[in-house]
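**Student:** here is a sequence with its predicted model. Questions after.
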Amino acid sequence: MNELLKDIESLAAAAGAAIMEVYESDDFGVDHKADDSPLTKADLAAHEVIVAGLKKLTPEIPVLSEESADIPFEERQQWNQYWLVDPLDGTKEFIKRNGEFTVNIALIKAGKAILSVVYVPVTEVSYSAAVGEGVFKREGGKKSSICVMKNSRFKPTIVGSRSHMSDEVKAYLERLGQHELVSMGSSLKFCLVAEGKADLYPRLGLTSEWDTAAAQCIVEQAGGQVVTLEGEPLMYNTKDSLLNPHFMVFGDKSRDWVNI
């Protein structure tokens, strides 16, 4: 598992390099998908790097990527394990050039993420985790283990979406009371919780499974939880739709974050 994780870290970095080539150019080639979400040359370049790399590393394991997601559930439900990929999470942040975008690669087995990498191309920071192997942050050539804030702050730090702050989240935060709000793009919101810099990420809006899987593994291996509003862990490839239910990401399990 350790060797595979190292290979996936290298693959994520290679995808990040492909993204940065576009990021540093004058032409993002912005297009729009059927749901009006943006698509750039960088999304496609990273997708091609990752899919080719995974097919070489693990030819027997299927790949589901945001940029090749039209695989019928009848086929997907036969998979015991598969790679779930978001080649460029935070395309809106990429277009804004604020650096808050990531490469997400997760290995899913029986509905759960068991190995993952979240890579930040602009800073070359990576987060990696595997069940039974721990969770690590690699920054500036240094690798360190990370852990959630197990006892939440009296005035909790809440991380919210920079581009998708819903009315439901705003109402939730009003009910929560005193808090400090940090806005962040992409799966970096999960990572802030995983390394103890935030107490909670409430997501009361639409996300897709590739948006969350890699970062969920990071959070869970750091001692946190990612649960639906019914208190159940977020699961993968269990239904026809690839949309997630609303969910909460937190470190302090003794506090009821859902019923506020």
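**Tutor:** That came through, no problem.
**Student:** when you work out contacts or count neighbours from here on, use the C-alpha atoms and nothing else.
**Tutor:** Fine.
**Student:** show me where the stretch 101-250 of the chain has helices.
**Tutor:** For the stretch 101-250 of the chain, applying DSSP state H, counting those that start in this stretch gives helices covering 167-176, 188-194, 209-221.
**Student:** for the longest one, name the packing helices and strands.
**Tutor:** This points to helix 209-221. strand 81-89, strand 102-109, strand 112-120, strand 125-130, strand 134-139, helix 188-194, strand 225-228 (3 or more C-alpha pairs under 8 Å, 6 or more residues apart in numbering; DSSP states H and E).
**Student:** format the ones you listed as a markdown table; extra columns: distance to Val249.
**Tutor:** Shown next, in a markdown table, are the helices and strands packed on helix 209-221 (distance: least, C-alpha to C-alpha, whole Å):
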| stretch | distance to Val249 |
| --- | --- |
| strand 81-89 | 18 |
| strand 102-109 | 17 |
| strand 112-120 | 15 |
| strand 125-130 | 16 |
| strand 134-139 | 16 |
| helix 188-194 | 7 |
| strand 225-228 | 4 |
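**Student:** tabulate those (CSV), appending distance to Ala45 and mean neighbour count.
**Tutor:** Shown next, in CSV, are the helices and strands packed on helix 209-221 (distance: least, C-alpha to C-alpha, whole Å; neighbours: other C-alpha atoms under 10 Å):
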stretch, distance to Ala45, mean neighbour count
strand 81-89, 8, 26
strand 102-109, 12, 27
strand 112-120, 15, 28
strand 125-130, 19, 24
strand 134-139, 24, 19
helix 188-194, 21, 26
strand 225-228, 30, 23
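**Student:** which one of those lies closest to Ile95?
**Tutor:** strand 81-89 (11.3 Å; C-alpha to C-alpha).
**Student:** after the closest one comes which helix or strand?
**Tutor:** Reading on from strand 81-89 to the C-terminus, the next helix or strand found by DSSP states H and E is helix 91-96.
**Student:** tell me the buried residues in that next one?
**Tutor:** Under the neighbour-count criterion of 16 or more other C-alpha atoms under 10 Å, helix 91-96 has 91-95 buried.
**Student:** the residues you listed: which two are farthest apart?
**Tutor:** Across the buried residues of helix 91-96 (C-alpha to C-alpha), the longest gap, 6.2 Å, separates Thr91 and Ile95.
**Student:** hold the first one in mind and look at this next one:
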Amino acid sequence: MKSRYYLLLAVLLSLAPPRARAQRVLLRENVAADTIRPTFGPNRAYFSHVYFGYGLVAGRSSREGAELRYGSSAEVQLGLRNKWRLNQRLALGLDGRYARPVYHLAQTSTKVLPDPVLHRREYLALPQLQSEALLRLSYGRRGNAIGRYVDVVGWGGWVLGSVHHTEDSPAAGSRKIQTAQRGLAYVNRWSYGTGLRLGSGRYALAGRYRLSNVFRPAYQARYPELPRWLLGLELSWL
């Protein structure tokens, strides 16, 4: 009689819905407490991002003979910036970039750079590989975001190449005449300077001052030094 009772009870339990069956907890975890704190992010221990910059050459040449066409004379930059946070306010940074400054020469009667010959269009291009170190002061509330900041920077670069480009009125049977002289002997191979950057999120205003001379010592008496200031904008890919 008892065996029949136990058999009936076993059948009833097997037919019961899953929620009605007793379950034993084998493992209990708190996932939030076990997660490793992330270290990569805009306002975390380490962050890196790509940026694009465009700046206009500003200021004057050291003397007459190397006047520029302002608005056309500019520098384009594309780089990768790395940042290490020291605390909530201070951070250090290091970046590498490609920069291409171009100086469009005004065609005036006093021109001596690189010679007095006048052209319809003339410029010097000095593409460079540059590196920049920065000290960043952040301010305001921002959470895990870049926020608002001020960078004090020092930079240096190696001139990859140098080009003197001219364009003249067309001769018979042609639309225009262009010349390009490369590997200019009078251009320095190294450049360096300092600067300041004021940013908010992905946008920044940047000002840079070149301490080095464009021309080698042997040519500095012959050629006026080009303007040293560069003022522009940066757009970061965050």
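**Tutor:** Received it, and whenever you're ready, just let me know what you need. Quick caveat, the model's predicted, so the values are computed rather than measured.
**Student:** TM-score of the superposed pair?
**Tutor:** Scored against TM-score structural alignment, normalised by the length of the second structure, the superposed chains reach a TM-score of 0.26; 88 aligned residues with a C-alpha RMSD of 4.7 Å.
**Student:** quick revisit: go through the helices of the stretch 101-250 of the first structure and pick out the most buried.
**Tutor:** Of all those, helix 209-221 has the most neighbours on average by mean count of other C-alpha atoms under 10 Å, namely a mean of 28.
**Student:** hang on, the earlier thing: let's have the helices of the stretch 101-250 of the first structure in a markdown table, adding distance to Ala52 of the first structure.
**Tutor:** Putting the helices of the stretch 101-250 of the first structure into a markdown table (distance: least, C-alpha to C-alpha, whole Å) gives the following:
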| stretch | distance to Ala52 of the first structure |
| --- | --- |
| helix 167-176 | 38 |
| helix 188-194 | 25 |
| helix 209-221 | 18 |
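**Student:** nearest to Ala14 of the first structure, out of the ones you listed?
**Tutor:** Going by C-alpha to C-alpha, the one of these nearest Ala14 of the first structure is helix 209-221, 17.0 Å.
**Student:** and the angle for that closest one with strand 134-139?
**Tutor:** Orientation check (axes from the mean of the first three to the mean of the last three C-alpha atoms, to 10 degrees): helix 209-221 of the first structure against strand 134-139 gives 110 degrees.
**Student:** on that earlier part again, and the buried residues of helix 91-96 of the first structure as a markdown table, adding distance to Val125 of the first structure?
**Tutor:** Compiled in a markdown table, those are given as follows (distance: C-alpha to C-alpha, whole Å):
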| residue | distance to Val125 of the first structure |
| --- | --- |
| Thr91 | 18 |
| Lys92 | 20 |
| Glu93 | 17 |
| Phe94 | 16 |
| Ile95 | 20 |
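**Student:** list the contacts for the nearest residue to Pro101 of the second structure once chain neighbours are set aside?
**Tutor:** Spatial nearest neighbour of Pro101 of the second structure, chain neighbours left out: Glu75 (4.0 Å); criterion: C-alpha to C-alpha, 6 or more residues apart in numbering. Taking C-alpha atoms under 8 Å, 6 or more residues apart in numbering, we find Glu75 of the second structure in contact with 54-57, 99-102, 230.
**Student:** pretty sure Glu75 of the second structure sits in a helix.
**Tutor:** No. Counting by DSSP: H, G, I helix; E, B strand; the rest coil, Glu75 of the second structure is not found in a helix; it is strand.
**Student:** if I look at it, how far off is Asn82 of the second structure?
**Tutor:** 22 Å (C-alpha to C-alpha, to the nearest Å).
**Student:** shouldn't Tyr5 of the second structure be within a helix?
**Tutor:** Yes. Assessed by three-state DSSP, Tyr5 of the second structure belongs to a helix.
**Student:** now which of the contacts of Glu75 of the second structure would you call buried?
**Tutor:** 54-57, 99-102, 230.
**Student:** show me where the second structure has its strands.
**Tutor:** 46-58, 74-85, 90-104, 121-125, 128-139, 148-159, 163-168, 177-182, 190-200, 203-210, 229-237 (DSSP state E).
**Student:** would TSV of the contacts of Glu75 of the second structure with distance to Gln130 of the second structure be doable?
**Tutor:** Below are the contacts of Glu75 of the second structure laid out as TSV (distance: C-alpha to C-alpha, whole Å):
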residue	distance to Gln130 of the second structure
Tyr54	15
Gly55	15
Leu56	18
Val57	17
Ala99	7
Arg100	10
Pro101	12
Val102	15
Leu230	15
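**Student:** now do stretch 134-148 of the second structure: distance from first to last residue.
**Tutor:** From its first residue to its last, stretch 134-148 of the second structure covers 15 Å (C-alpha to C-alpha).
**Student:** likewise for stretch 174-183 of the first structure?
**Tutor:** Its first and final residues considered, stretch 174-183 of the first structure spans 16 Å by C-alpha to C-alpha.
**Student:** isn't Glu167 of the second structure right up against Ala180?
**Tutor:** No. Contact criterion C-alpha atoms under 8 Å: Glu167 of the second structure and Ala180 do not qualify, at 9.0 Å.
**Student:** more neighbours, the two?
**Tutor:** Glu167 (16 against 13; other C-alpha atoms under 10 Å).
**Student:** which helix in the first structure has the most residues?
**Tutor:** Counting residues, the longest helix found in the first structure (DSSP state H) is helix 2-23.
**Student:** buried sites along that one?
**Tutor:** Under 16+ other C-alpha under 10 Å, the buried positions of helix 2-23 of the first structure are 5, 8-9, 11-20, 22-23.
**Student:** so which of those residues comes closest to Lys137 of the first structure?
**Tutor:** Lys137 of the first structure has its nearest neighbour among the buried residues of helix 2-23 of the first structure in Glu9, at 11.1 Å by C-alpha to C-alpha.
**Student:** and the closest residue to that closest one other than its chain neighbours, what is it in contact with?
**Tutor:** Once flanking residues are discounted, Glu9 of the first structure sits nearest to Val117: 6.2 Å by C-alpha to C-alpha, 6+ apart. Residues in contact with Val117 of the first structure, defined by C-alpha under 8 Å, 6+ apart, are 5, 8-9, 12, 103-106, 126-129, 214-215, 218.
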